[in-house]
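[1] structure for the following, please:
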Amino acid sequence: MGWINKAKRADAQVNAWLEQFLTDGLCSHLTPIPSLSPIQDSSGSFIHPPSASERMSSVSEQTGWEEGPGKCSFFTKRWTPTGKESIAKLIFLHGFMEHISRYDHVFQRYAEAGIEVFAFDQRGFGQTAARTKTQGQTSWPAGLKDADFFIMKEASPECCNSRKVFLMGHSMGGGLAFAYTTRSPPREGLPLITGGLVLSSPLIEQTPGVAAAGALIRLGSFLGAVLPKLTLKVGVASKDISRDPVIQEQYVHDPLCAPVGTYKGVGDMLLGGQQLLSHDYKLYPSTLPLLAVHGTADNVTWHDATQQLVEKTNAADKTFKDFEGFYHEMHNEPGDDKFKEIDFIIQWILSHVSK
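    Here you go, the predicted structure:
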């Protein structure tokens, strides 16, 4: 049995080496996060921003669970205006290593403006992953299938009552949202996105200086293809997500922002983003309005790549808006700065409701 134990030790050493190698290269802007205890108040509860129901009686916030593709149980959330009919609907895809409850303050404001918002913790993230201990276990094919499932349901004529439907994604979710519109053949739910596409700091390319070498990305993708559930501990550096130190602290201590990914999931989103800029932009539907917003000081995803994507895309109605000095999560910037980005998107959506 001695040779078996030696083989096991060798396998563990190889896996540890690969994890360190790719953490330093494939995810050079993704830094390991120390194991920290969540921030708690005197009652022992985790500290989070107040919910919509606590802060705004004009907004209804509903949470639930829904079984999706592959019998995966997804945590879902819906923000709707109360006392008046919503005039548009938004379906949202969140970013890497985060979850939808981080957007309460954002979508409360959307709902106040008359926009109903539906979102779900994606496969491998947030409460969806926490329930089944599947943190980081995702891929672009799975993510696209999940998005199609919820779009088919949430954007159906029976569900929307002739309202315009918009699709939005942030960071990883932004790349996935653009990919959704450029598949061949088109995804079944694409015709149901009638209002437009919104990209927030989308992962098209990593910011130069932190981007991994192409060879390392391909190596990670190869490992992911062979071992799709092989995980590595990675995390977005908190100092790069926002200029607000409170947001940085909350992010580091958030138990649902688990610093875990898979070689498959990380490889897909990095190579997939590059493919969007090099080829897939040609398949974007010209009649679907496009808005992309990006901070000029984003040290996670590259502002210039997003601008290039919009310029190359053959959309008849397209807008690129940059925010000078803003970091990756513009909706979480300090003070009133966050509302500059939030309100810009709201006004763009409202301006396209009647088009």
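
[2] alpha carbons only for contacts and neighbour counts from here, please
    Will do.

[3] which helices and strands does the longest helix anywhere in the chain pack with?
    Counting by DSSP state H, the longest helix found in the chain is helix 2-24. Counting contacts by 3 or more CA pairs under 8 Å, 6 or more residues apart in numbering; DSSP states H and E, helix 2-24 packs against strand 231-233.

[4] and the strand it packs on, how far from the chain's centre?
    Computed by CA atoms, centre = their mean, to the nearest Å, the chain-centroid distance of strand 231-233 equals 18 Å.

[5] following it, which helix or strand shows up next?
    helix 245-253 (DSSP states H and E).

[6] run the chain-centre distance for the next helix or strand after that next one.
    For helix 245-253, the succeeding helix or strand toward the C-terminus, using DSSP H and E, is strand 260-262. With CA atoms, centre = their mean as the basis, strand 260-262 stands 14 Å off its chain's centre.

[7] what's downstream of strand 260-262, the next helix or strand?
    Helices and strands here follow DSSP H and E; after strand 260-262, the next one along the chain is helix 263-278.

[8] could you check the angle helix 2-24 makes with that next one?
    30 degrees (axes from the mean of the first three to the mean of the last three CA atoms, to 10 degrees).

[9] and for comparison, fold this next one:
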Amino acid sequence: MSKTLLRFVGLGFSFFLVACAPTVIPAGDPVGSVKITQNAFIASDGESLPLQHWGPVGDPDAVILGLHGFGDYANAFDEAGTTLASDNIALFAYDQRGFGRTATRPFWSGIQSLVNDAADMLVTLRTQYPGRPVYLMGDSMGGAVAIVTAASRPWWMDGVILVAPAVWNRDMMPWYQTAPLSVISHSLPWLPLSGQGLDIWPSDNIEMLRRLSRDPHMMKSARVDMVAGLADLMDLAHQRAGEIDIPTLLLSGEQDQVIPPEATGAIAKDIRASNPDRSVVCLFPDGYHMLLRDLNGPTVIGDIRRWIKGGAAARDFSCTLN
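    The predicted structure is shown next:
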């Protein structure tokens, strides 16, 4: 263990007895019906979550709800939404609580709040587009939320698309990463963490990464209690992946430096075992973590389109089917 990490662990234990608990700002009690406006998803507690939309409003062939990743916001689906719109597929995405342009940024809202928001939005889209298939697509952290939502409320969607889902659970992490996180999240919950200095590349699209670095709606660092909340979410998603029994498309990149391949491979095995006839696992040899925005992003989005349109044979996919 490094000297720096040892100092963090010691600091955490020193403050443990006098510190506050992690801050969680969950959704409030329901005060009205959920609804969609031009620029917002109004949740059941009245919270306004910024909303973006791509594609036809009136009569789409299919509808997708996109859930963005940790530190990101709804604009994560701009490339996918723009491309899918040309095939008459509508994509909606909102800023999840605690992220992007929401009022509760930068505080964790809790797993239940994230899942309830996704389920409520799916219900709203089903009501707005009767007779049209509705899919849930989760990217990274959003993929973990999508797993829990699909496992617990499958009746609100016709299928789930998992894009590099965040499923690196604590059981697969070395102790020197989980122990400090557990201690510090209860001792110094306000301590910001950032990925600066780490030799990790989330994408091969350097120009896109530069744009994101200048985007004020992207989180450049996160409170440690948010990271602990993400770890809880990844644990639960890893546990529940094998319970999904609806059509599932899992996409991952072999160059992913954020979520270890063995973590994604473990849930792929669970999904195939529990749902062998309705699951597709897609591997992209040149894919990084930000699959939809990598240089190979258009190819990934093309496979998503083919899967949604249905009838695609194995030879039609650009990825390696596993």
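
[10] matching residues in structure 2 for the helix or strand following the longest helix of structure 1?
    As assigned by DSSP H and E, the chain's next helix or strand after helix 2-24 of structure 1 is helix 52-55. Using TM-score structural alignment, helix 52-55 of structure 1 lines up with nothing in structure 2.

[11] how distant is helix 52-55 of structure 1 from the center of its chain?
    Using CA atoms, centre = their mean, the offset of helix 52-55 of structure 1 from its chain centre is 24 Å.

[12] list of residues touching it?
    V59, S60, E61, D104, H105, Q108 (CA atoms under 8 Å, 6 or more residues apart in numbering).

[13] buried stuff in that helix?
    For helix 52-55 of structure 1, a neighbour-count test (16 or more other CA atoms under 10 Å) marks A52 as buried.

[14] quick revisit: who wins for neighbours among the contacts of helix 52-55 of structure 1?
    Greatest neighbour count in the contacts of helix 52-55 of structure 1, by other CA atoms under 10 Å, goes to Q108: 27 neighbours.

[15] assign that residue to helix, strand or coil.
    helix (DSSP: H, G, I helix; E, B strand; the rest coil).

[16] how about it, what's its partner in structure 2?
    In structure 2, the residue matched to Q108 of structure 1 (TM-score structural alignment) is T82.

[17] nearest residue to that match other than its sequence neighbours?
    Excluding its sequence neighbours, the residue lying closest to T82 of structure 2 (CA to CA, 6 or more residues apart in numbering) is W54, at 6.1 Å.

[18] so how far is V165 of structure 1 from the aligned residue in structure 1 for the one you found?
    Using TM-score structural alignment, the partner of W54 of structure 2 in structure 1 is W79. The gap separating W79 of structure 1 from V165 of structure 1 is 15 Å, by CA to CA, to the nearest Å.

[19] again, but for Y251 of structure 1
    As defined by CA to CA, Y251 of structure 1 lies at a distance of 30 Å from V165 of structure 1.

[20] tell me which element the residue nearest in space to the middle of structure 2 falls in.
    Centroid-nearest residue in structure 2: G142, 1.4 Å away (criterion: CA atoms, centre = their mean). If you go by DSSP H and E, G142 of structure 2 is part of helix 141-152.

[21] for that helix, report the contacting residues that lie outside it.
    If you take CA under 8 Å, 6+ apart as the criterion, helix 141-152 of structure 2 is touched by 66-70, 111, 114-115, 118-119, 136-138, 157, 160-167, 230, 233-234, 236-237, 240-241, 243-246.

[22] out of these, which sit inside strands?
    If you go by DSSP state E, the contacts of helix 141-152 of structure 2 have G66, L67, L136, M137, G138, V160, I161, L162, V163 in strands.

[23] what's near enough to touch the equivalent of F320 of structure 1 over in structure 2?
    Taking TM-score structural alignment, the alignment pairs F320 of structure 1 with V281 from structure 2. Contacts for V281 of structure 2 were tallied using CA under 8 Å, 6+ apart; they are L249, L250, L251, A268, L321, N322.

[24] how about V281 of structure 2: what's its closest non-neighbour residue?
    Closest residue to V281 of structure 2 apart from its sequence neighbours, by CA to CA, 6+ apart: L250 at 4.8 Å.

[25] quickly note the distance from the counterpart of that neighbour in structure 1 to G272 of structure 1.
    Alignment note: L250 of structure 2 maps to A292 in structure 1; criterion TM-score structural alignment. Here A292 of structure 1 is placed at a distance of 18 Å from G272 of structure 1 (CA to CA).

[26] same question, D298 of structure 1
    20 Å.

[27] and the two? which has more neighbours close in?
    D298 (23 against 20).

[28] for that one, what are its contacts?
    Counting by CA under 8 Å, 6+ apart, D298 of structure 1 has contacts T207, D240, I241, G325, F326, Y327, H328.

[29] which of these ranks first by neighbour count?
    Of the contacts of D298 of structure 1, with other CA under 10 Å as the count, H328 tops at 27 neighbours.

[30] ok, that one touching K239?
    No. Taking contacts as CA atoms under 8 Å, H328 of structure 1 lies outside contact range of K239: 10.0 Å.

[31] residues contacting Q62 of structure 1?
    Q62 of structure 1 makes contact with K77, R78, W79 under the criterion CA under 8 Å, 6+ apart.

[32] redo the residues you listed as TSV? Include secondary structure.
    Below are the contacts of Q62 of structure 1 laid out as TSV (three-state DSSP):
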residue	secondary structure
K77	strand
R78	strand
W79	strand
